[in-house]
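Engineer: I would like to see how this sequence folds:
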Amino acid sequence: MTIKDVDVDGNCGFRAITCLMGLTEAEWGQVKRDLLQELHTHIDHYTHLYGSHDRIEELTYILSYFEPNPRYHYWMTMPDMGHLIASCYNVILYHLSAQQCLTFPLYDQCQYHKFNSVFMLLGHPVPPIAANWCKFHHSCAAGWGTAYSRRIEHFKVVHSGLAT
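Structural biologist: Here you go, the predicted model:
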C-alpha cells in the first residue's frame, strides 16, 4: 500500500484526487473544474441525488473557488463530492476516515465499456455503499451492492465502532 501525504492548504482533498488520477498536486484546480463540469453536465441527476437545487449551488460555490488556502466552507466535503468523483473519473471510490467510511460506486455502470483492475487482498473488507447511491443509482448498476455484500458485512464487523 502506498500513502501519499499532500500539502495541507485547504485544497488537500482535491490534491489527493489529483495524485490518484496521475496528475501532480499543483493540478488540483483541474480536479475542481472536472467535478464542476460533471455536476453541471448531469445537473438533473445530482439535483435528485442531493435533494435540492440549493445543494447544487453550494457545491458550485465550493468548486468555483480557485484561491490558495481557502477557508473551511470551500473544502472538499464527503459524501457529496464522493458521488461526483466516482462518476467523473469512472472509479469506485473508498472514503475512509475516523468519522465515516463509505463506498461510492459508479452511478451508471451501463455507460462504461472498459474494464478496470482493482487489486485487493482476498476477502478485503469494503465500506458500506453510500445511502444516496442506493436510492438513486441507475437500474443497470443495481447488482453492484449484492456482489460485495459479504465484504461490506465483514467491514461492519471489523469496524463496528465507526459511522458508516
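
Engineer: From here on, just use CA atoms for contacts and neighbour counts.
Structural biologist: OK.

Engineer: hey, where'd the strands end up in this protein?
Structural biologist: Assigned by DSSP state E, the strands in the chain fall at 93-96, 101-104.

Engineer: Quick check: buried residues in the first one?
Structural biologist: Residues 93-94 are the ones in strand 93-96 that count as buried (16 or more other Cα atoms under 10 Å).

Engineer: Just list what it packs against, helices and strands only.
Structural biologist: Here strand 93-96 is seen to pack against helix 80-89, strand 101-104 when contacts are counted using 3 or more Cα pairs under 8 Å, 6 or more residues apart in numbering; DSSP states H and E.

Engineer: you'd agree His138 is up against Tyr107?
Structural biologist: Yes. If you go by Cα atoms under 8 Å, His138 and Tyr107 touch, sitting 5.9 Å apart.

Engineer: Find residues that contact each of these two.
Structural biologist: Shared contacts of His138 and Tyr107, defined by Cα atoms under 8 Å, 6 or more residues apart in numbering, are not found at any residue.

Engineer: for comparison, sequence B:
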Amino acid sequence: MWMKQAIRSTKRNPSHFEKVAKHYNSLHDSNSTVPSVNVPTNSKPRRGRPKKNKGTPLMEKMPIKFQPHISKIIDVLPDGNCGFRAVAALLGMGEHLWHDIRKKMIDEMKIRAEKYGAMYGAKLCQTIIDALHVAPEELVTEEKWFTIPDMGYIVATTFKVVLITLSNSGSTTFLPLAGAAPISHHIIVLGHVNRNHWVQAKLKGKHPIPRTAPQWRYHRDSDAEGWETSYKRRMTQYQKELEEQNLTKEQIVVDLTKD
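Structural biologist: Take a look at the predicted model:
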C-alpha cells in the first residue's frame, strides 16, 4: 500500500534523560513493553517530544492481521536514528552502525542520481540527501528522521534486500530498483509504532507479503523485474487476508444494527 504521508522516526525527550534511560535499560528485551521515548546517547539538550508508550506491548502495535505472522519484535534505541538503527541491526551489522547506513544510502543516491531524480524530482531528492547527512554526534531533529516511502526504495536498492514496512497506516514492500534478483533473497522487516518510532520485526516461515510499492514498476531497471516474481503468490495471500479482515469488519457492523 502506498502511503502518501511520510512515516517518520522517533522524536526526542531530553529533559528526562536519566529517568528514561534507567527505565529503558530495565525493560529492554526482544518483546518487552518499552516506551517509545528518546534515550539520548549523550547529555546534550535535544529538541522535540515523542508520544509515549502507555504500556501497550509493541506486538500489539503491529497491524492486527499481521500479528500472527510475527515471531518477535526487537526494539532499538529511540534516539532519532531508530529507523537506521533497525536497518543496521537487521542487516547483521549491529544497530550502533546506523551512521554507516546513512552514508551508504547517500552513496546510492549519487550513483543513481538520474533515476531518483526521475522518481522524486530534484527538490525532494535534495531534501532526502539533506536528511541523510548527519554527523555522528549531531542532534537529530525531525527533518532528518527515517521516512517511508521516500527512503524505502533507497534501502532496498542500496543493500539488495526486500524491505517490508508494517504500520497501522499501511504496509508496503520495497524491492531493489536495479540489479538482477539472486537465488536467495534477504527480507528485512521494519515496524512503525506510536507514529514516531521504528522497531525490528521477525516474521514466521512463509508469511504473506504486502504488495509492492507502485513506483517500483515504473522506475525499476529491466533486470530487476525478477525480484517480484518470487513473491506474487504471497502477495496474493496478503491481499486475500486483507479482504477477509475487511469483510469481517463489515459483517460486525451489520450485526450491530440488528435488533
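
Engineer: Can you pull the TM-score for these?
Structural biologist: Remark: TM-score between the superposed chains equals 0.84 [TM-score structural alignment, normalised by the length of structure 1]; 159 aligned residues with a Cα RMSD of 2.4 Å.

Engineer: so where's the longest helix in structure 1?
Structural biologist: The longest helix of structure 1 (DSSP state H) is helix 28-41.

Engineer: Compare His138 and Tyr107 of structure 1 (neighbour count), which wins?
Structural biologist: Using other Cα atoms under 10 Å, the more surrounded residue of His138 of structure 1 and Tyr107 is Tyr107, with 24 against 15.

Engineer: what's the spacing between Gly226 of structure 2 and Lys206 of structure 2?
Structural biologist: Distance, Gly226 of structure 2 to Lys206 of structure 2, by Cα to Cα, to the nearest Å: 19 Å.

Engineer: Now the longest helix of structure 1 on structure 2. Mean distance?
Structural biologist: When structure 2 is superposed, helix 28-41 of structure 1 averages 0.7 Å from its matched positions, counting by mean Cα distance after the TM-score superposition for structure 1.

Engineer: what stretch of structure 2 does that helix fall on?
Structural biologist: Mapping helix 28-41 of structure 1 onto structure 2 (TM-score structural alignment) gives residues 98-111.

Engineer: coming back round to it: of the helices and strands packed on strand 93-96 of structure 1, which approaches Lys32 of structure 1 most closely?
Structural biologist: Closest approach to Lys32 of structure 1 among these is made by helix 80-89 (9.9 Å; Cα to Cα).

Engineer: The closest one maps to which residues in structure 2?
Structural biologist: With TM-score structural alignment applied, helix 80-89 of structure 1 matches the range 150-159 in structure 2.

Engineer: for stretch 98-105 of structure 1, same thing?
Structural biologist: Per the alignment by TM-score structural alignment, stretch 98-105 of structure 1 matches residues 168-175 in structure 2.

Engineer: quick one: buried residues of the matching stretch?
Structural biologist: Going by neighbour count (16+ other Cα under 10 Å), the buried part of stretch 168-175 of structure 2 is 171-175.

Engineer: Let me have these in JSON lines, adding distance to Val140 of structure 2 as columns.
Structural biologist: Below are the buried residues of stretch 168-175 of structure 2 laid out as JSON lines (distance: Cα to Cα, whole Å):
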{"residue": "Ser171", "distance to Val140 of structure 2": "26"}
{"residue": "Thr172", "distance to Val140 of structure 2": "26"}
{"residue": "Thr173", "distance to Val140 of structure 2": "27"}
{"residue": "Phe174", "distance to Val140 of structure 2": "25"}
{"residue": "Leu175", "distance to Val140 of structure 2": "28"}
